[in-house]
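Student: Got a predicted model here, sequence first, then my questions.
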Amino acid sequence: MKTWASLRPVLGLLLFLELLLWMSVLAGWFTATALVPSLTLHRLELAPVLMVTALLTLLMLGHLRWRHKVIRSLADAGQIDSVLPGYRMFAPTWKFFLLRMALAFLVIAWLDPKMGSRLQEVESEGVDMMVALDVSNSMMTEDVGMARLDLAKRTIKRLAASTSGDRLGLVVFAGEAYVQCPLTTDVDALDLFLESVNPGMVPTQGTAVGRAVEACWQGFDNGSEASRVVVVLTDGENHEDDVVAASRSVNQDGGSLHFIGVATLDGAPIPAFDSRGRPSGFRTDASGQPVVSRLDEVTLLEAAQAGGGTYTRASSGFVELSPILQFKDDLEQARISSVSFVDYEHLMMPWLIAAVLLLLLEMLIPKRPKRHSRAALTALALVLLGPQALHAQSDTKAKLVEGTDAFRANQFEEAATRFGEAAMGEQVAATALYNQGCALLSSGDAESASAAFERALTQTEDDNFRAQTHYNASLTALMQGDADKAVEHAKSSLRLNPNNPEARHNLALAKRMQQQQQEQQQEQNQDGEQNQDGEQNQDGEQNQGG
């Protein structure tokens, strides 16, 4: 017995295609931005909308499961070809994927990719600011409402957004200090560097705040007349060098140094992570006790005073930047020149064209192979049955030929008349009556067609001929709404030709119609009984009242 195939390959294919789509989009984007650095999105802040389209795939997965369940309830696996001819499990997946790609391309077009086409020198006034970020292991401690490093990165982004016209640079440090991003007015570039910051990027662990201050000072442009500001974000546990002396040196050279303490005085244990970056408890000392990291506020206050700047301690999830910004506004600002794109070439149209092509391709893929129309089936029967008239008398043969020509010209009433005249000849009566029924059926006269097929069955004993005639009779009965008669003729056709899928399909339709008619009849009977009981109850009440 034929069994249902598993739906897992279909679902797996859909998930694979979704993953392939995202990998292609991401790989294409990173490759394009590497080749064309000026490439960006006009609506970059709305880029997450593209991720929302992935929800359609989840909905499609649920739809495929529901669809498969419903189809399994309609028929057994061996009967599916008759109930749903041309049913294919994978066809909806491919059609959906084309729609899914088209929608993704439409969203990309809406985000409006663009690339710079003309550079121009832009001047602004501001100061030069180097920001030093502590990336030691202790910065992963969560005692400020989140990991210290996460709060520090958020604070730098806020600082960059609040310093219009200034040039900012980034230094990361632990046991050593490195310039991560040189001075720039491109805030987006600074954000990209920040996203990649993590404790593992500096191989030498520790907290060398003094070296970070020196690296910041060396990162300034000696040719710039702008004031120089150094901002250090750290938990203050300096174990490597003399940060106070380094701060005093910066102040003597004309710079100012500001510290932000990203920790609490009570501190918290330093978390440990495994090789995959997953939490694995806390770091311990030689005695097995957790290592607690606390804010060294005394050292930071002393260093800020020596550097001629300010000190701010982070609160839970927030750092107040107003002391640094007010200090910066009072400094001498210089005119800063930078080169940036002022004209862009928009690349929306190629994505729109690709989306339209995908939609057209999806429309060309049929949901299932098309079935032959009734006219085509009956015409095929005429071609097969026509040759039986070759041995008939010349007048009868002429009528058959005329009827065939009229049928092929879609003159069905004329064809029915000619076939009726040809049925007067005994040798071709069965063929003529059959063809007359086909013509009447094509013209919409189902009642007369049914009578012609019934007469044709009485004129021959040929099994193939009778099987095809029973099939057309069942189709006629379906058009008349006679489910019982349609079931009877479909079964007779299958007994004579079990390999006729069209007859199996008619039988399934007829049984469904039969079941629906029986259910309607039962409902009508129940309604009639309820009405009858109600009338009897009313009569009884009237008799009692009388």
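Tutor: Cool, the structure landed. Residues are numbered from 1 along each chain as shown.
Student: CA atoms for contacts and neighbours, from now on please.
Tutor: OK.
Student: would you list every one of the helices in the stretch 151-300 of the chain?
Tutor: With helices called from DSSP state H, counting those that start in this stretch, the stretch 151-300 of the chain shows them at 187-195, 209-218, 243-252, 297-306.
Student: what angle separates the second one from helix 243-252?
Tutor: Going back to what we said before, that points to helix 209-218. Put simply, helix 209-218 runs at 20 degrees to helix 243-252, going by axes from the mean of the first three to the mean of the last three CA atoms, to 10 degrees.
Student: just the helices of the stretch 151-300 of the chain: most buried one?
Tutor: Most buried of these, by mean neighbour count (mean count of other CA atoms under 10 Å): helix 209-218, with a mean of 23.
Student: I'd like to know which of the helices of the stretch 151-300 of the chain is closest to residue 535.
Tutor: Among the helices of the stretch 151-300 of the chain, helix 187-195 comes nearest to residue 535, with 81.9 Å by CA to CA.
Student: For the closest one, which outside residues touch it?
Tutor: 153, 157, 160-161, 168-170, 180-181, 184 (CA atoms under 8 Å, 6 or more residues apart in numbering).
Student: Okay, and which of those map to strands?
Tutor: Residues of those located in strands (DSSP state E): 168-170, 180-181, 184.
Student: Adding neighbour count, write those residues out as a markdown table.
Tutor: Listed next are the ones in strands among the contacts of helix 187-195 as a markdown table, based on neighbours: other CA atoms under 10 Å:
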| residue | neighbour count |
| --- | --- |
| 168 | 24 |
| 169 | 24 |
| 170 | 24 |
| 180 | 18 |
| 181 | 20 |
| 184 | 18 |
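Student: Can I get the residues you listed in JSON lines including distance to residue 103?
Tutor: Converted to JSON lines, the ones in strands among the contacts of helix 187-195 look like this (distance: CA to CA, whole Å):
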{"residue": "168", "distance to residue 103": "39"}
{"residue": "169", "distance to residue 103": "40"}
{"residue": "170", "distance to residue 103": "39"}
{"residue": "180", "distance to residue 103": "39"}
{"residue": "181", "distance to residue 103": "37"}
{"residue": "184", "distance to residue 103": "37"}
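Student: Who are the packing partners of the host helix or strand of residue 108?
Tutor: For residue 108, the host element (DSSP states H and E) is helix 91-111. Helix 91-111 sits against helix 8-35, helix 49-52, helix 54-74, helix 348-364, with contacts defined as 3 or more CA pairs under 8 Å, 6 or more residues apart in numbering; DSSP states H and E.
Student: A further structure is provided below for comparison with the first:
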Amino acid sequence: MLEFAHPWAFLMLLAPVLIYWLVPAHRESRDSLQVPYFQRLVALSGETPRTGSSIRRRLIIQAVAGLLGWCLLVCALARPEWVGEPVKLEKTARDLMLAVDLSGSMEATDFSDAEGQKTDRLSVAKGVLEEFVAGREGDRLGLIVFGSAAYLQAPFTDDHETWLKLLDESIVNMAGPSTALGDAIGLSISHFRQSKTENRVLIVLTDGNDTGSRVPPLDAAKVAKVEGVTIYTVAVGDPTTVGEDALDMTTLEAVARTTGGGSFVANNREALSETYRLIDELEPANYDSQSYRPRKAMFHVPLAAFAFLYIISMPFFVMAARRKRRVAHD
């Protein structure tokens, strides 16, 4: 469909009419010779002397070419555009932050991989997260790793391939041997504040209890609730473990409950995979649909037509000029 970006330009089509009405005709003065025998010249030439000015009329082709050329220039000034069919785009509607525990206990080899081979907890978690992320095409993902302190490994991004690479480069103890769960929640909140997306989710994966946070997990959860962040906690390992590596399920459940999220326990790969599947159902991938109509500028078409008109009408203007000179010479 053809549209004009500046339709007001068509008002300029009235310019020739206004000029014709309001602007006087061009007058060209010429030098004259005064002679004492003017009446004898009149009698010999047979012409009748008149006062005033004579107006030379244009050829029809000149008038038509002039008006048509002006119309083409005005059309180009109006900037015609070809508007295509609507194109629908789906935009990310959720920011999803994943916080992964890299404390020393994540090195325990009490999990089995997809082939049934014994491996450490972090390796299994990476494999399950890769499957989980594959179905999150509508989300921007962020990654926080925490141990004795929390660090931002990947800011919110649509580039899931890079996100997975950064996750794969994370190793046990790279953030320290302890578990700063509360600091990880607090760090995620500070990054959610920079986001304009209202749908915010934090998934925390840990295999221990908070042992060194400057901000208690429950206090951080209360702030997260105010900021509109929903937290899901995923505890990996044996919940019956005692000592420093024991799972503090009471705190994890309280954190999730405070923000309206959920708390899960997984002691093997299958349970961990099922946990993320359940979270995927609770927080399905979300999209904001937008549409636009592509526009292609077409102003060059009337300009090209004007150039063509100028070329083909040029011989007629040259003929008119020669005729004028010949008449003047005669």
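Tutor: Noted; the coordinates are in hand. Just so we're clear, the structure is a prediction, and the values are computed from it rather than from any experiment.
Student: Can you calculate the TM-score here?
Tutor: Once superposed, chain against chain, the TM-score is 0.53 (TM-score structural alignment, normalised by the length of the second structure); 193 aligned residues with a CA RMSD of 2.6 Å.
Student: picking up where we left off before, between the helices and strands packed on helix 91-111 of the first structure, which one is nearest to residue 215 of the first structure?
Tutor: In terms of CA to CA, the element of these nearest to residue 215 of the first structure is helix 8-35, at 28.4 Å.
Student: give me the stretch of the second structure that the closest one matches.
Tutor: Using TM-score structural alignment, none of the residues of the second structure align to helix 8-35 of the first structure.
Student: What of stretch 520-532 of the first structure?
Tutor: On the second structure, no counterpart of stretch 520-532 of the first structure exists by TM-score structural alignment.
Student: Trace residue 260 of the first structure over to the second structure, please.
Tutor: Per TM-score structural alignment, residue 260 of the first structure is aligned with residue 234.
Student: my guess is that match contacts residue 202, does it?
Tutor: No: the pair residue 234 of the second structure / residue 202 is not scored as a contact, 10.8 Å apart, by CA atoms under 8 Å.
Student: thinking again about what came up before, turn the helices of the stretch 151-300 of the first structure into JSON lines, including distance to residue 98 of the first structure.
Tutor: Below are those laid out as JSON lines (distance: least, CA to CA, whole Å):
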{"stretch": "helix 187-195", "distance to residue 98 of the first structure": "33"}
{"stretch": "helix 209-218", "distance to residue 98 of the first structure": "52"}
{"stretch": "helix 243-252", "distance to residue 98 of the first structure": "61"}
{"stretch": "helix 297-306", "distance to residue 98 of the first structure": "60"}
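Student: So for residue 402 of the first structure, which of these sits nearest?
Tutor: Taking CA to CA, helix 187-195 is the member of those nearest to residue 402 of the first structure, at 82.2 Å.
Student: returning to what we had before: ok, so what distance separates the match of residue 260 of the first structure from residue 303 of the second structure?
Tutor: 66 Å (CA to CA, to the nearest Å).
Student: between these two, which one's more packed in?
Tutor: Higher neighbour count among residue 234 of the second structure and residue 303: residue 234, with 25 against 18, using other CA atoms under 10 Å.
Student: list the contacts for that one?
Tutor: 203-206, 263-266, 275.
Student: hmm, which of the residues you listed are common to the first structure?
Tutor: Retained in the first structure (both residues aligned by TM-score structural alignment, their matches' CA atoms under 8 Å) from the contacts of residue 234 of the second structure: 203-206, 263-266.
Student: quick one: which of those is nearest residue 316 of the second structure?
Tutor: Nearest member of those to residue 316 of the second structure, counting by CA to CA, is residue 203, at 79.9 Å.
Student: What is the equivalent residue in the first structure for the closest one?
Tutor: With TM-score structural alignment as the criterion, residue 203 of the second structure matches residue 231.
Student: can you pull the contacts of that match?
Tutor: Residue 231 of the first structure makes contact with 129-132, 257-260 under the criterion CA under 8 Å, 6+ apart.
Student: any idea how far residue 455 of the first structure is from it?
Tutor: 102 Å.
Student: go on, residue 282 of the first structure?
Tutor: 94 Å.
Student: repeat for residue 317 of the first structure
Tutor: 91 Å.
Student: Over to residue 51 of the first structure?
Tutor: For residue 51 of the first structure, the distance to residue 455 of the first structure - CA to CA - is 66 Å.
Student: of the two, who's got more company?
Tutor: Between residue 51 of the first structure and residue 455, residue 455 has the larger neighbour count (other CA under 10 Å), namely 16 against 11.
Student: Find the helix or strand that that one is a member of.
Tutor: helix 446-457.
Student: That helix - contacts with which helices or strands?
Tutor: If you count contacts as 3+ CA pairs under 8 Å, 6+ apart, helix 446-457 of the first structure packs onto helix 429-443, helix 463-480.
Student: what span of the second structure lines up against it?
Tutor: Using TM-score structural alignment, helix 446-457 of the first structure corresponds to no residues of the second structure.
Student: doesn't residue 40 make contact with residue 108 of the first structure?
Tutor: No: with contact defined as CA under 8 Å, residue 108 of the first structure does not reach residue 40; the gap is 11.5 Å.
Student: ok, these two, which is more surrounded?
Tutor: Using other CA under 10 Å, the more surrounded residue of residue 108 of the first structure and residue 40 is residue 108, with 22 against 19.
Student: list the contacts for the more buried one?
Tutor: 50, 348, 351.
Student: Most neighbours among those residues, which one?
Tutor: residue 351 (20 neighbours).
Student: Quick one: map that one onto the second structure.
Tutor: With TM-score structural alignment as the criterion, residue 351 of the first structure has no equivalent in the second structure.
Student: I'd say residue 351 of the first structure and residue 105 touch.
Tutor: Yes: if you go by CA under 8 Å, residue 351 of the first structure and residue 105 touch, sitting 5.5 Å apart.
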